[in-house]
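In: Build the 3D model from these lines:
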Amino acid sequence: MLESAVEWALPMVISLCEFMGIFIVAVSALGSFGRYLKSLFTHAPCDIKFQLANGLALSLEFKMAAEILKTVLVRELNELVVLGAVIILRALLSFLIHFEMKQPHSS
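Out: Predicted coordinates:
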């Protein structure tokens, strides 16, 4: 009974996590672009690159959560290998973004 409940609810939770990740990327990208346009006219210093990287890092965390939840639904070794590769790539991207964020940024 618990297994069927998990199989029923988990795809919705996974989709929700992935949607939140997509939403955060879109909001971060649009917000950063808006700040960029504003800085063109006001010439005020603004660290747009850091703000965008911060949003991307957060969205990757939601996408990673969805991938981790997908491991519960894996039935075959093939699926697990593909899922593992995706998780490794997203973790690498997250590491690179965090590395970029730690670089000195202009204010």
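In: Every contact and neighbour count from this point should use C-alpha atoms.
Out: Will do.
In: Can you name every helix or strand that the top helix by length along the chain contacts?
Out: Ranked by number of residues, the top helix in the chain under DSSP state H is helix 2-42. Judged by 3 or more C-alpha pairs under 8 Å, 6 or more residues apart in numbering; DSSP states H and E, helix 2-42 is in contact with helix 48-70.
In: Before we compare anything, build this one as well:
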Amino acid sequence: MLEELIALLLPPIISICELMGIFVVAVSAARAFWNYCKGLVTHVPLDVKFDLANGLATSLEFKMAAEILKTVLVRDLNELVVLGAVVLLRALLSLLIHFEMKSHG
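Out: Okay, the predicted model is just below:
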């Protein structure tokens, strides 16, 4: 019973987490582009790179949350290996973005 409930509720929650990540990337990219254009016109230096990297890091956190939730639904070892590789790649990307943000700021 509990397994059926989890199998029913988890896919929409995973989709919502992934959509939130996509939304954060889109908003961050649009905002960074707007600030970049504004900086070109006003000649006031804005930290566009840091703002975009911050948005990307936040987005990756939402995507990682979705991947972690997917581990509950894994049925066989092949799915787990692929899921593990995706989580590892996203964790490395997040680490690189955070490193870039610290070295930039």
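In: follow-up on the earlier one: and the longest helix of structure 1 against structure 2, how far off on average?
Out: Compared with structure 2 after fitting, helix 2-42 of structure 1 deviates on average by 0.3 Å (mean C-alpha distance after the TM-score superposition for structure 1).
In: Now do that helix against helix 48-70, angle only.
Out: 170 degrees (axes from the mean of the first three to the mean of the last three C-alpha atoms, to 10 degrees).
In: Which residue lies nearest the spatial centre of structure 1?
Out: Nearest to the mean C-alpha position of structure 1, by C-alpha atoms, centre = their mean, lies Leu60 at 1.8 Å.
In: list the contacts for it?
Out: Going by C-alpha atoms under 8 Å, 6 or more residues apart in numbering, Leu60 of structure 1 touches Gly21, Arg90, Ser94.
In: Tell me who's in contact with the first one.
Out: Neighbour list for Gly21 of structure 1: Leu58, Ser59, Leu60, Glu61, Phe62, Lys63 [criterion: C-alpha under 8 Å, 6+ apart].
In: isn't the last one right next to Cys17, touching?
Out: Yes. Lys63 of structure 1 is in contact with Cys17 according to C-alpha atoms under 8 Å; the separation is 6.4 Å.
In: returning to that earlier point: now compare the contacts of Gly21 of structure 1 with structure 2 and keep only the conserved ones.
Out: Compared against structure 2 with both residues aligned by TM-score structural alignment, their matches' C-alpha atoms under 8 Å, the contacts of Gly21 of structure 1 retain Leu58, Ser59, Leu60, Glu61, Phe62, Lys63.
In: The helix or strand encompassing Val82 of structure 1 vs structure 2, mean deviation?
Out: Val82 of structure 1 belongs to helix 77-102 when assigned by DSSP states H and E. Compared with structure 2 after fitting, helix 77-102 of structure 1 has a mean deviation of 0.2 Å; criterion: mean C-alpha distance after the TM-score superposition for structure 1.
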